[in-house]
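**Student:** Have a look; sequence and predicted model below, questions after that.
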Amino acid sequence: MKTNNSNILNYRIIGNGCPVIFLHGFLECNTMWNNLIPHLKNMRIYAIELPGHGKSRLTSTTLSLPKIALAVHETIQHLGLTHFSILGHSLGGYVALSLAKIQTEGIENIVLLNSHPWADSESKKKDRDRAAKVVAYNKNLFLKEAIPKLYYQPHLFETKINALIEEAYEMDNLAIIQTLMAMRDRGNCLDVLKNGKHKITIIQGEYDTLIPINKTLQMAEETQTPIHVIEGIGHMAHHEATQQLAKILNRIFELHAR
C-alpha cells in the first residue's frame, strides 16, 4: 500500500498481535520475509520497503541513513503507531539504529538480524565505491557476484539466490548506487547500544562473512546486549535457518509482550 505523500514508503500489514516493524536488507524487498512469516506468532507485522527498493521510490536525490530513517519514521507516523518493536535485517538494522536516534520514545525493542552498529571501515568504504562502479557498468555482474556470497553454503540455496538476483535486477541502478553510498557514509551507532534507552537484541550467523563474529561477541559483552548466534549459517538467517530464527523471534517478542 502507498499514499500520495512522496516520503511514505510502500508497506504491507500481516497478522495480529504486538506491532513489529520489519525492515529488509540491501537489494531486498518485502518478499524476503515470506519464508519466515508463517512461523511467527502473535505479531502484527508492518513490512516496510526502504527507498528505491520494491515498490518504494527514492525519497531524495541523494540518500543517507538519516534520510532513510526519516522516511521510515514518517511511514510509521502515517500508520498511527505510537509503540512498536523493530526487526531489521542488515541495512534494515542500520536504519533501525538511525531511527532510534530520531525517535527516542515508542520503540520498545530492536532486533538486529545479521546487522551491527559500526560505521564502515576505510577498506569497506573502498569496497562500496568499487561496487557502485560495477553497478554502473554491469548491474547483473554485481548482483551475481554479491548475492551468493551472503550465504554460507550457496549451493544449497540456488533457487532462492536466483530469485533474489531477479528481484534485485528490477531495482534502478541509481537506487542501488545511492544506497551503497548511504551505507558507506553512515555514522557509528554504538552509542544506541550503550545508552540503554532501547532494548536491543542481536541475532548473528556463525559464518557471516560481512560481520566478524568475535568482534560482535565482544561488543555484545561490553554493551550487555543479548546475542543469539545461529550455528552453520551466513548472512541470510531468514533463509538459512528459518525455523530456528522464528523460534528466537517468537521468544523475544513473547517476553516483550508480557
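**Tutor:** Perfect, thanks for sending it.
**Student:** use CA for all of it now, contacts and neighbours both
**Tutor:** OK.
**Student:** So I177 is in contact with Y137, correct?
**Tutor:** No: contact between I177 and Y137 fails when scored by CA atoms under 8 Å: they sit 11.4 Å apart.
**Student:** These two: who's more crowded?
**Tutor:** Between I177 and Y137, I177 has the larger neighbour count (other CA atoms under 10 Å), namely 21 against 12.
**Student:** Distance check, the nearest residue to T223 once chain neighbours are set aside against I230.
**Tutor:** Of all residues not flanking T223 in the chain, K194 sits nearest, at 5.5 Å (CA to CA, 6 or more residues apart in numbering). K194 is 24 Å from I230, where distance means CA to CA, to the nearest Å.
**Student:** got it, and H239?
**Tutor:** Taking CA to CA, one finds H239 at 12 Å from I230.
**Student:** now do L65
**Tutor:** 27 Å.
**Student:** which one of the two has more residues nearby?
**Tutor:** L65 (23 against 19).
**Student:** What segments of the stretch 151-258 of the chain are helices?
**Tutor:** 158-169, 173-184, 190-194, 213-223, 237-240, 242-257 (DSSP state H, counting those that start in this stretch).
**Student:** just so I know, which of those lies nearest E206?
**Tutor:** helix 213-223 (6.5 Å; CA to CA).
**Student:** In addition, the following structure is provided for comparison:
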Amino acid sequence: MQEFISYKNIQIAFTAEGKGKTIVLLHGFLESSSIWKHLTLELKKTHRVVTIDLLGHGNTEKLGYIHSMETMAEVVHAVLFHLKIKKFSLIGHSMGGYVALAFAEKFPQQLEKLILLNSSPVADSEERKQNRDRAKRLVKQNKKAFISMAIKNLFTDENRNALRPKINTLVEEATQIPEENIIAAIEGLKNRKDRTKVLQQYKGEKVIISGKNDPVVPFQEIKEIAEQAHSNFIAFEDGHMSYLENREELGEKLITLFS
C-alpha cells in the first residue's frame, strides 16, 4: 500500500514492503511505481523493497517548472531518510537510471549496488534536445497522442503486438499525468548533465542491463560504456522496456544479483 511523506509542501508517494537489505526501484518517464509490481512480489521475499513515484508521476505531485534529475535524487534521499534506511541498492529504469546516477553523485556512500536498466549516463545530444522541445509542443497540442506514440515506440515491433494489453494500460495510466508535469520532466531530461565519469568513479557494484534493440539507448554505445566503467553488463534481445519485454529473464537475473 502506498504511503506519503511531505517534501517542500508537496506529497511524495512510495511503498515499502518486505524485510532484509533494501532495494529501491525507480521508474522511467511517463511511468509510475506500478511498473514494478511483478518484480516487487519476487524481491520482497528476501529483501525490503522501496518503490517511489518520481516528481509529477503516479501519485507524487509536481514541484516547480522543471524536474531536474538532481531534485528527484533529493526526493529519493528524503524518502529513504524518512524510512531510516542508510544503505541500499538502486535500480533505475530509463529516467529512473538518470536519477540513480544523480543520487550516486550526491550520496555515493549510501549505495551498495547501482543498476541501470535501459538507461545511460550520457547527456542528450543537440539533436535529442531539439526533439525534447518538439515533444513539449506535441504534449500541448495533443497529450494523449504524444503519450501513445512515445510509449509504443519503446517496444520492438513484435512485442508491440504481443504486449498490446499491457502497453494500453501503460498509455492509459500515463494519460492521467497532467500536461505541465510531463513538460517539467521533459525539461529535466533535456538539461541533465553527462554522468559517465560518475559511473566510472563509483566504487560499489554496478550493473548495466540493456536491450539489443533499444531505440533510446544505443546498444553498442552502452556496451562500451559498461566496459570502460568496469560494470557488469547484461544484454537482452528486445527493446527499451525490459521489465515487460524480458520480464522473467530480468527477474531471474536480479534474484541472482541479490542472492
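**Tutor:** Happy to help now that I have it. All figures in this text were calculated on a predicted structure; none of them were measured in a lab.
**Student:** that older thread, can you tell which of the helices of the stretch 151-258 of the first structure is closest to N5 of the first structure?
**Tutor:** Going by CA to CA, the one of the helices of the stretch 151-258 of the first structure nearest N5 of the first structure is helix 173-184, 18.9 Å.
**Student:** Read off where the closest one ends up in the second structure.
**Tutor:** Counting by TM-score structural alignment, helix 173-184 of the first structure falls onto residues 179-190 of the second structure.
**Student:** where's V75 of the second structure, which helix or strand?
**Tutor:** helix 69-82 (DSSP states H and E).
**Student:** just checking, next helix/strand downstream of that helix?
**Tutor:** strand 88-93.
**Student:** Which residues does that following strand contact?
**Tutor:** Contacts to strand 88-93 of the second structure, defined as CA atoms under 8 Å, 6 or more residues apart in numbering, come from residues 21-28, 97-100, 110-119.
**Student:** Narrow these to those in strands?
**Tutor:** Those of those mapping onto strands are 22-26, 111-117, per DSSP state E.
**Student:** Any chance you could list what contacts stretch 243-257 of the first structure?
**Tutor:** Contacts of stretch 243-257 of the first structure (CA under 8 Å, 6+ apart): 18, 36, 39-42, 109, 228, 230, 237-238.
**Student:** Ok, stretch 204-221 of the first structure next?
**Tutor:** Contacts for stretch 204-221 of the first structure (CA under 8 Å, 6+ apart): 113-116, 150-152, 225-237.
**Student:** how much space between G64 of the second structure and M72 of the second structure?
**Tutor:** Distance from G64 of the second structure to M72 of the second structure, by CA to CA: 12 Å.
**Student:** With neighbour numbers in mind, choose between these two.
**Tutor:** More crowded of G64 of the second structure and M72, by other CA under 10 Å: M72, with 22 against 12.
**Student:** Would you mind finding the match for that one in the first structure?
**Tutor:** Per TM-score structural alignment, M72 of the second structure is aligned with I68.
**Student:** shouldn't that match be in contact with L50?
**Tutor:** Yes: using CA under 8 Å, I68 of the first structure is in contact with L50, at 7.0 Å.
**Student:** Just the buried ones from the contacts of stretch 243-257 of the first structure, in ChimeraX syntax?
**Tutor:** Entered in ChimeraX, the line below selects the buried ones among these, by 16 or more other CA atoms under 10 Å:
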select :18,36,40,41,109,230,237,238
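**Student:** just the contacts of stretch 243-257 of the first structure now: which is nearest I102 of the first structure?
**Tutor:** For those, the nearest to I102 of the first structure is N109 (15.0 Å; CA to CA).
**Student:** check contacts around the alignment partner in the second structure of that closest one.
**Tutor:** Using TM-score structural alignment as the criterion, N109 of the first structure maps onto K113 of the second structure. The contact partners of K113 of the second structure, taken as CA under 8 Å, 6+ apart, are 88-90, 204-207.
**Student:** got the contact list for H27 of the second structure?
**Tutor:** Taking CA under 8 Å, 6+ apart, one finds 33, 35-36, 52-54, 92-96 in contact with H27 of the second structure.
**Student:** Which residue in the first structure occupies the aligned position of it?
**Tutor:** By TM-score structural alignment, H27 of the second structure lines up with H24.
**Student:** Kindly report the same for G96 of the second structure.
**Tutor:** Match for G96 of the second structure (TM-score structural alignment): G92.
**Student:** Would you mind measuring from that match to Y137 of the first structure?
**Tutor:** Using CA to CA, G92 of the first structure is found at 26 Å from Y137 of the first structure.
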